[in-house]
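Asks: This is a predicted model, with the sequence first.
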Amino acid sequence: MAPGVKLMQKVSSTMLFAKIAPHFIPAMDKAVHKLTRGKVILSAQMLPGVILTAKGAKTGEPRTTPLACMPEQDGVSWLLIGSNFGRPGHPAWTGNLLKNPDAEVSWKGQDIAVRARLLAGEERAAAWQAVLKFWPPYATYQARIEREIRLFRLERR
């Protein structure tokens, strides 16, 4: 484990982080991603990340969202976790993917067409265990809220 990861896991589990992070992490990631022409996502220094572009559920307009992810199968698929930093309410991007599952991710400087699938049942349970092993603070986020955190698998199309 890289130095500082345990500290970041502890910090990211706090309520203060849940209140502050949604306001600065996505904006910072979008700016750095744009400045580096898709090569760098600053928050990916702790967790792997993608820039998701999906059609808005209500408008149909492209919506771009930087997200932490769990890569699977050598970049063939990714798990996206709709944790919303452990805050109530599903993040908007999850509703967008439910309505419009065909999307695009920027992954390590490459734009990749993907299809999103909401996980359920045993498949979700297995993915959730993998996610908790990957980033334990997700358990804290889930314990704080009543809704079930949505998990999506993105696969290349």
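Replies: Happy to help now that I have it.
Asks: alpha carbons only for contacts and neighbour counts from here, please
Replies: Noted.
Asks: wait, isn't E61 in contact with N100?
Replies: No: if you go by Cα atoms under 8 Å, E61 and N100 don't touch, sitting 10.8 Å apart.
Asks: next, the one to line up against it:
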Amino acid sequence: MRSSRAGLPPRWFVVLFWHVHRALVRRSRGRLGLWRPKPNGWGAMRLTTTGRRTGAPREVVLGYFEDGPDLVTMAMNGWGAPEPAWWLNLQAHPEATAQTKDGTRAVRAHRAEGDERSRLWSRWGEIDKNLDDYAARRPGETAVVVLAPRA
């Protein structure tokens, strides 16, 4: 039986890791720090959004899995309470660029709802057995974000 509170590293460590990982990806131009999803695992991608207030490009490194041609991630902010800035940016400007180990693609983001959300949440639960415990730390529902290819 799982505990009701899966362990997470301290917030300062999570934030430091994000900064170091993003710097590694940026400095290596994606040669390091990005990987394809493994069977029953997630991959790492770099997502470039448009800032909702500045209009400037903003980069973040995120975990994802593939659902057909779509990339799926979660707006979890390290399981902290606030919504991540990249998700707020996508809500204002849904068109973005995703760089995976396989290359760069133009995408359009949307929040998964209803049956789509349930199916994709279940898939994340297969990858991360503590998903529901982590999600319970947040005050609201964690958005499942689908990045669909743009024409």
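Replies: Perfect, thanks for sending it. Since we're looking at a predicted model, the values are computed, not measured.
Asks: So which of E61 and N100 of the first structure has more stuff around it?
Replies: Neighbour count, other Cα atoms under 10 Å: between E61 of the first structure and N100, N100 has more, with 16 against 11.
Asks: Just list the residues touching the more buried one, thanks.
Replies: 54-57 (Cα atoms under 8 Å, 6 or more residues apart in numbering).
Asks: Need the residues that contact stretch 26-39 of the first structure.
Replies: The contact list for stretch 26-39 of the first structure (Cα under 8 Å, 6+ apart) reads 40-43, 65-67, 106-110.
Asks: now with 6 Å?
Replies: 40-42, 66, 108-109 (Cα atoms under 6 Å, 6 or more residues apart in numbering).
Asks: on that earlier part again, counting only helices, which of the contacts of N100 of the first structure make the cut?
Replies: Applying DSSP state H to these, no entry is found in helices.
Asks: Reformat those as TSV; add neighbour count.
Replies: As requested, the contacts of N100 of the first structure are exported to TSV (neighbours: other Cα atoms under 10 Å):
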residue	neighbour count
A54	25
K55	22
G56	19
A57	18
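Asks: List just the nearest of the contacts of stretch 26-39 of the first structure to R144 of the first structure.
Replies: P66 (22.8 Å; Cα to Cα).
Asks: sorry, back to before: could you identify the buried members of the contacts of stretch 26-39 of the first structure?
Replies: Neighbour-count burial (16 or more other Cα atoms under 10 Å) applied to the contacts of stretch 26-39 of the first structure gives 40-42, 66, 109.
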